[in-house]
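Peer 1: Structure here, sequence nowhere to be found:
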C-alpha cells in the first residue's frame, strides 16, 4: 500500500481509501460489511470514509462496529455533514451551526470514537453564511472532535473562499472530495489548479465510474443481475449517465491497454486517478472482501505518458470535462 499526504498537511492516508457509500447498511449485510473492512485492514488500508447520510446513519454505525477493537491511532476515520438525517426536520440538513454541532456528536457516537480525523462539508450550503459554517467547523476542531476539515463537490471559488476563512480561523481545510474518473474529469479545469495552489488534496469518489470502467457492462446488452445498474436503491440513478452504448463501446477499448499492464480494467481505472499529483486517495467500496484485495493492487502502479495518451484516444469525446458540471450538479437549496 502506498501512503500519501493529504494536501499540504502532515496527515498521511492510504492511497486506496475504503468508502461505504452504497454498501454498508443498505446493499451489504452487516457481517459481510465487517469482512470487507477486515479485508481492507489486512491489505494495508488505514483510511475509512463514510457520512451521516449514508443509509440514514446506518453506514456510520456499521463502520464503527467493524472497526471496534482496532488501535485508533493507526486509523484515519473520515465522515461528512450536510444531507438530511433523522426525520427530516427544518434543521436536519445543511451547514448551519446547529446542524454541524449536533451532527458531529451523532457521528462520533455511531462511529464509537472520540474524534474523526477529517470532517467534511458534504456539499456547499447556499442558505447558511459561509462564515457561520466555518466558525462552527473551527469550534469542532478546537473541541478536539475533528482534526482537520474538508469539503465535497465544492466549486473552485467556494473552495477558495472556505480556505481563506479557515486560515483566518487557524484551522486546516486540507481536502476536497469530488467525483473523478477517466470518464468524469470536470475537476481538472478549475478545482485541481485551485487546490494545488492552496495545498488542498483530492480524495476522489467513483474512480471506476460506478463500475462502468470495470468493463462488466457491455453495449447492447442488459446489465448483469445484481449489478449497480440494477440497484433501485440509488445505484441505478447514479450510473445512468454512463449507461450509453457509445460510452460502453469506448470503455471496452481499454481492455487491451489494461491487459498489457497486467491489470484488470477496474485496477487500471483506480491507478489512472492516482496518477494525478493532486489526488491523495481514491475511494473504493466493496460488496465482497475479494473486491478490496483486487482494488488494492492499483496502489503504486505507474502509468507511462504514452499509455495515458492511449487511454485518452480510446475514450475520445465521451469524456466529460466541463468545469461547470460541479456547480450544475450541486443543490441550489438546502434539502428538506
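Peer 2: Great, that's in hand. Nothing here was measured: the structure is a model prediction, and the numbers come from that model.
Peer 1: drop to CA atoms for contacts and neighbour counts, all remaining ones
Peer 2: OK.
Peer 1: secondary structure element for residue 77?
Peer 2: Element membership for residue 77 (DSSP states H and E) is strand 76-81.
Peer 1: Who are the packing partners of that strand?
Peer 2: strand 47-49, helix 97-111, strand 116-121 (3 or more Cα pairs under 8 Å, 6 or more residues apart in numbering; DSSP states H and E).
Peer 1: could you give the angle of the last one to strand 76-81?
Peer 2: For the pair strand 116-121 and strand 76-81, the angle between their directions (axes from the mean of the first three to the mean of the last three Cα atoms, to 10 degrees) equals 20 degrees.
Peer 1: So what's the gap between the helix or strand that residue 159 is a member of and the chain middle?
Peer 2: Assigned by DSSP H and E, residue 159 falls within helix 156-169. Distance of helix 156-169 from the chain centroid (Cα atoms, centre = their mean, to the nearest Å) equals 20 Å.
Peer 1: For it, report the contacting residues that lie outside it.
Peer 2: Applying Cα atoms under 8 Å, 6 or more residues apart in numbering, the external contacts of helix 156-169 come out as 124, 130-131, 134-135, 138, 151, 172-173, 190-192, 194-195, 198.
Peer 1: Stretch 64-73: which residues count as buried?
Peer 2: 64, 65, 66, 67 (16 or more other Cα atoms under 10 Å).
Peer 1: mind listing what's buried in the very next helix or strand once past the helix holding residue 159?
Peer 2: The helix or strand immediately downstream of helix 156-169 is strand 173-176, counting by DSSP H and E. Neighbour-count burial for strand 173-176, counted by 16+ other Cα under 10 Å, picks out 173, 174, 175, 176.
Peer 1: one more structure, for comparison:
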C-alpha cells in the first residue's frame, strides 16, 4: 500500500480507501465485515462512512469490525448533513445538528474520536460561520481531529477557507467529490482551488458506480447481480447507461488489455495520477474486488497512454450523470 498526505495536513491516508455506503445489516453486514478486514489486511487505513448510510447501520458495522484493530492504525471518516429524522433540526449544518450527530456517530462507531468529520453537502440555510465554529469546537473537544467537506463548489470552499482564517479557526483539510474518467468537473476549478488552499481530495465513485469495470455493454441486458439491477442503487447508475458512454468504456477496456491490466485498475490509476487526489474511495461487496483494485497502485500511466485515454474521453466531454 502507498500513502499520501491529506492536503497539506500531516495526516496520511492510503491511496485506496474503502467506502461503506451500501453496507448494512443481515447478509450485507457479513460481506461488509469480510471486506473491511481484507482492506485492513492489505494496508488500507482510510475508511469512509456517513451517518446517512443505511440509517446509521453502516457506521455500526464499520465500528464493530474495526474495534479489533489498534485505534491509531486507521483513519476513520464520517459525514453530517442529510436528514436523520423528521424534525426541522434533524438535518443540515446547524450547530445543533452537527453536535448531536457527531455524538450519535461516535456511539454507533464505538470510538472516542473521529479522524475526519465532513460536511456532506453545503447548507445554504445555515451561516457558514456557525458551521465552521461548530466543527472547530468539536476539534477543540478532541471528538474530531480534522474537518473536511464533500461536494462543495470552488467558491464555497474559498469562502470557507477565508472565513476560517479570519476567525482563526482550524483549516479544512479535505474535499470529497465524485471523480472518475467519465465525471471530471473538479478539474476545472475545484482541484486548482483546493491545491492552492491546502485541501486534499478523497474522491468517491472512481469506477463510476461500476460502469468502469466493463460489466455493462451497449445494447446488452443489464447483469442480474449488478448494482444497475438493484432498485436501491439503480438511480445512481442509470444515467451512465447510455450507448455513447458504454462504447467509450469498451474502447478504454481495450487500452487496459493492451497494457496487460484490468479496466478498473487502469481507471483507478488514472484517478490517482492527479497530485491533488489523496485517496480514491472504492466500494466492494467481495474481498476479491479489493485485492484487484489495489493492483492499480502498481500501474504507471505513461504520457503516451494518457494521451490515448484522453482521445477516447474527449468524445464524451461534458457528460454529467444525475447524481
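Peer 2: On my side now, so go ahead. This is a predicted model, so every value here is computed, not measured.
Peer 1: May I have the TM-score of the superposed chains?
Peer 2: Put the two chains on top of each other and the TM-score (TM-score structural alignment, normalised by the length of structure 2) is 0.96; 322 aligned residues with a Cα RMSD of 1.6 Å.
Peer 1: Show only the entries of the buried residues of stretch 64-73 of structure 1 found in helices.
Peer 2: 64, 65, 66, 67 (DSSP state H).
Peer 1: Aligned to residue 89 of structure 2, what sits in structure 1?
Peer 2: Taking TM-score structural alignment, the alignment pairs residue 89 of structure 2 with residue 91 from structure 1.
Peer 1: Name the nearest residue to the residue sitting furthest away from the middle of structure 2, sequence neighbours excluded.
Peer 2: Farthest-out residue of structure 2 from its mean C-alpha position, per Cα atoms, centre = their mean: residue 219, at 30.2 Å. Leaving aside its sequence neighbours, residue 219 of structure 2 sits nearest to residue 243 (Cα to Cα, 6 or more residues apart in numbering; 7.2 Å).
Peer 1: Map the one you found onto structure 1.
Peer 2: Superposed on structure 1 with TM-score structural alignment, residue 243 of structure 2 falls opposite residue 245.
Peer 1: which residues touch the lengthiest helix in structure 2?
Peer 2: Secondary structure of structure 2 per DSSP H: the longest helix is helix 243-259. Helix 243-259 of structure 2 is contacted from outside by 211-212, 214, 216-219, 240, 262-263, 266, 309, 312-313, 315-316, using Cα under 8 Å, 6+ apart.
Peer 1: Buried only: go through the residues you listed for me.
Peer 2: 211-212, 214, 216-218, 240, 262-263, 266, 309, 312-313.
Peer 1: now the helices for structure 2?
Peer 2: 27-41, 57-66, 95-109, 128-140, 154-166, 190-197, 234-237, 243-259, 263-272, 287-293, 303-313.
Peer 1: any idea how far residue 51 of structure 2 is from the residue nearest to residue 219 of structure 2?
Peer 2: For residue 243 of structure 2, the distance to residue 51 of structure 2 equals 35 Å [Cα to Cα, to the nearest Å].
Peer 1: Between those two, tell me which one has more neighbours.
Peer 2: Counted by other Cα atoms under 10 Å, residue 243 of structure 2 and residue 51 do not tie: residue 51 has more neighbours, with 27 against 12.
Peer 1: correct me, but the more buried one touches residue 59?
Peer 2: Yes - the criterion here is Cα atoms under 8 Å, and residue 51 of structure 2 meets it with residue 59 at 6.7 Å.
Peer 1: shared neighbours of those two, which are they?
Peer 2: residue 105.
Peer 1: how much space between the closest residue to residue 93 of structure 1 other than its chain neighbours and residue 150 of structure 1?
Peer 2: Using Cα to Cα, 6+ apart and skipping the chain neighbours, the partner closest in space to residue 93 of structure 1 is residue 84 (4.3 Å). Applying Cα to Cα, the value for residue 84 of structure 1 to residue 150 of structure 1 is 19 Å.
Peer 1: So which of those two has more stuff around it?
Peer 2: Neighbour count, other Cα under 10 Å: between residue 84 of structure 1 and residue 150, residue 150 has more, with 27 against 21.
Peer 1: Quick one: residues contacting that one.
Peer 2: Per Cα under 8 Å, 6+ apart, neighbours of residue 150 of structure 1: 118, 119, 120, 121, 173, 174, 175, 176, 177.
Peer 1: Give me the most central residue, structure 1.
Peer 2: Closest to where the C-alpha atoms of structure 1 average out (Cα atoms, centre = their mean) is residue 205, at 3.3 Å.
Peer 1: pretty sure that one is touching residue 184, no?
Peer 2: No - using Cα under 8 Å, residue 205 of structure 1 makes no contact with residue 184, being 10.7 Å away.
Peer 1: Tell me who's in contact with the closest residue to residue 211 of structure 2 other than its chain neighbours.
Peer 2: Spatial nearest neighbour of residue 211 of structure 2, excluding adjacent residues (Cα to Cα, 6+ apart): residue 240 at 7.2 Å. By Cα under 8 Å, 6+ apart, the contact set of residue 240 of structure 2 is 211, 246, 321.
Peer 1: at 10 Å what do you get?
Peer 2: Residues near residue 240 of structure 2 by Cα atoms under 10 Å, 6 or more residues apart in numbering: 182, 208, 209, 210, 211, 216, 228, 246, 319, 320, 321, 322.
Peer 1: How many residues are close by the second one?
Peer 2: Burial of residue 208 of structure 2 is recorded as 22 neighbouring residues (other Cα under 10 Å).
Peer 1: so how far is residue 281 of structure 2 from it?
Peer 2: 11 Å.
Peer 1: Identify the contacts common to the two.
Peer 2: In contact with both residue 208 of structure 2 and residue 281: residue 178, using Cα under 10 Å, 6+ apart.
Peer 1: measure the closest residue in space to residue 300 of structure 1 that isn't next to it in sequence to residue 16 of structure 1 for me?
Peer 2: Leaving out its chain neighbours, the residue that sits closest to residue 300 of structure 1 by Cα to Cα, 6+ apart is residue 2, at 5.9 Å. As judged by Cα to Cα, residue 2 of structure 1 and residue 16 of structure 1 stand 8 Å apart.
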